[in-house]
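Undergrad: task: produce atomic coordinates for the following.
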Amino acid sequence: MDNLASLTDLAVESRNIAIERTGGEISGVTLDETEVDHAKITRVEVLNEQAGQQIGKSPGNYVTIESEDFRSGDRQVHEYLSGVVANELNNIMDSSSLGQNNGEETILVIGLGNWNTTPDALGPRVSHHLLVTRHLYDDAPQDSREGMRSVCSLSPGVLGLTGIETAEIIRGVVDRVHPQLIIAIDSLAARESSRLASTIQISDTGIYPGSGLGKQRIGITEEDMGVPVIAMGMPTVINSVNIVNDTINHLANNQNVAGEVQQMIQQNNISEQLIGEILQPFLGDLIVTPKGIDKLIGDISRILAGGINVALHPDIKAEDVSLYLQ
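TA: Coordinates of the predicted model:
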């Protein structure tokens, strides 16, 4: 990515950026869209390395669940959305080697992020609500294990809190616990402001913490960890450059804006790169989060944790998800 306005963790946005840049569809990238109650589901598959280089994402599957109701306070709708998350997570898990263990696998859930910084606290909050069973699983009778899996969870903090790379901590735990799957949850960065707290992404390619903000960290991927990694998250922050760009695009496309304003925007060829160059000395490093982020993180963490609980423990029904949130 050449400028801050292009930085995003969302594959669906990366695909759109590539299409804008090339003027056509990207070979080796497939898109499937589905509408369900309260949500739109978009599945992007990157088929090869060449396509991955075009959109800046690793080959694999990326699912986005978009819903304005993520921002609502309707618990009944949130429980339904937890079921949607569970279905999509199950679909990705089924495509991995997880199903070969007949339910006897151990799954390690990682809550990435800084619990002291609200927009970055999604991962640790999700971990707080999970139904963890590994400490009981080995001692439980065989018949009582049916419908449940061995699940453990960790919130390792961030480099600034521990002085240790997050991936190094996780690798140490993996070497001792020997999970068959890692699920990593993190706060993400978006390019479009409309996606803040309204889009969940699930992928089977792992995650590079902080990559949406241009940070370079050791990856939490199958290559790095030695076991499959599923990444989950929701955009909670956006760069200020993207907000300005969204505003200018809205003005340029708004029929109610005076023609001379639209003409000025078009004649001056106001691009993302130009916006970045102008704002960089003043606002280029400014990261923005939505109003009411405390409540949003609380609600989204329960939705994600509910979906993970339903997906990992088959005996938990989506309609009873709230009973199993810690």
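Undergrad: please make it C-alpha for all contacts and neighbour counts, starting now.
TA: OK.
Undergrad: contacts only, for residue 222.
TA: 205, 206, 228, 229 (Cα atoms under 8 Å, 6 or more residues apart in numbering).
Undergrad: please report how far it lies from residue 233.
TA: 18 Å (Cα to Cα, to the nearest Å).
Undergrad: over to residue 216?
TA: For residue 216, the distance to residue 233 - Cα to Cα - is 18 Å.
Undergrad: so who does the closest residue to residue 286 other than its chain neighbours touch?
TA: Setting aside the residues directly before and after it, residue 286 is nearest to residue 240 in space (Cα to Cα, 6 or more residues apart in numbering), at 5.6 Å. Residue 240 is in contact with 283, 284, 285, 286, 287, 288, counting by Cα under 8 Å, 6+ apart.
Undergrad: and this one, please, so the two structures can be compared:
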Amino acid sequence: MRQNAGYTDMAVEFYRHKHVRDDGLIRYYEVDVDGKLSKKLGKPCGKYATLETPAVLSGRTEEYGRVSDALGACLKGYLKDCDKILAVGLGNPDLTADALGDRVFKRLTVTRHLNDKKYLCALTPNVLGMTGIESYDIISAVADRIKPDAVLVIDALTAAAPSRIASAFQVTDSGITPGSGVENHRRRLDEKSLGFRVVSVGVPLVVYSSTIAREFCSAAEGGAGDMIVTPKDVDILVEDCAKIISGAINGAFAVGA
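TA: Next up is the predicted model:
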């Protein structure tokens, strides 16, 4: 188990990985967290897959399609036999580091109006402070109405290692707790709470300053731990990560577009 598990959403950071593949551009990790490990780590049970790539940080836009294809194949693996997908972009569209879900939402090719048997549809609930309504309540109401096979949630994540910012795309069937990465926990979105299969995909865009201090200065935890750090060019990183994730989702599920 890695240290500082509480300050990361990334499974590869809070528990050792089981499988690794590396094709030179993308390194693929898998982690399984069972009930015993979940209790020990304080992290949700489930399967976690991580695709690490330097493509975004190095500005290799010509490789984005390849990363999208790999991520789309991973999503298909987690959503086998799911023909009706409700994609949900979480986060605050007015806060750049938290706007990934909204940016992906705006790039999705929705098809439910073309084919109600096999489709991709989407929504973005914004945040409680803007709407006065919990994200869970909006998502639950819509899902109960349209009855998708699965809910695919997109959100920005928190990493423990600064090197994983905009470099690691995580897919998990464990669900997601909106705001958990920045200690603003809302009601959890998972199969138990919603009644539908839930898969989430995200990329870390912030890291705690105490994590950076420990990594480079061996500083003690506390004090600066409440400060959250994001790169100065986060606006570009968010847009590029959104291109990759939306490309993956469109390629995998926008049937009939």
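Undergrad: returning to that earlier point: now, which of the contacts of residue 222 of structure 1 lie within strands?
TA: residue 229 (DSSP state E).
Undergrad: can you count the residues close to the residue mapped onto residue 20 of structure 2 from structure 1?
TA: In structure 1, the residue paired with residue 20 of structure 2 is residue 33, using TM-score structural alignment. Residues lying near residue 33 of structure 1 (other Cα atoms under 10 Å) number 11.
Undergrad: residue 58 of structure 1: which of the contacts of residue 222 of structure 1 is nearest?
TA: residue 205 (6.6 Å; Cα to Cα).
Undergrad: just give the nearest non-adjacent residue to that closest one, would you?
TA: Using Cα to Cα, 6+ apart, the closest residue to residue 205 of structure 1 is residue 60 (5.8 Å).
Undergrad: pretty sure that neighbour contacts residue 51?
TA: No: using Cα atoms under 8 Å, residue 60 of structure 1 is not in contact with residue 51, being 10.5 Å away.
Undergrad: corresponding residue for residue 39 of structure 2 in structure 1?
TA: Using TM-score structural alignment, residue 39 of structure 2 pairs with residue 53 in structure 1.
Undergrad: please read the previous query as pertaining to residue 175 of structure 2.
TA: Under TM-score structural alignment, residue 175 of structure 2 pairs with residue 206 in structure 1.
Undergrad: so which residue is dead centre in structure 1?
TA: The centre of structure 1 sits closest to residue 233, judged by Cα atoms, centre = their mean, with a distance of 2.4 Å.
Undergrad: tell me which stretches of structure 2 form strands.
TA: Under DSSP E, structure 2 gives strands at 19-22, 27-33, 46-52, 84-89, 119-123, 150-159, 168-172, 197-208, 228-229.
Undergrad: any chance of those in CSV, plus distance to residue 59 of structure 2?
TA: As requested, the strands of structure 2 are arranged in CSV below (distance: least, Cα to Cα, whole Å):
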stretch, distance to residue 59 of structure 2
strand 19-22, 20
strand 27-33, 17
strand 46-52, 15
strand 84-89, 24
strand 119-123, 28
strand 150-159, 20
strand 168-172, 15
strand 197-208, 16
strand 228-229, 21
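Undergrad: what's the closest of these to residue 63 of structure 2?
TA: strand 46-52 (13.0 Å).
Undergrad: show me where structure 1 has its helices.
TA: Secondary structure of structure 1 by DSSP state H: the helices cover 11-22, 49-55, 75-94, 122-129, 134-137, 142-145, 159-162, 166-177, 222-225, 240-253, 259-267, 272-279, 293-312.
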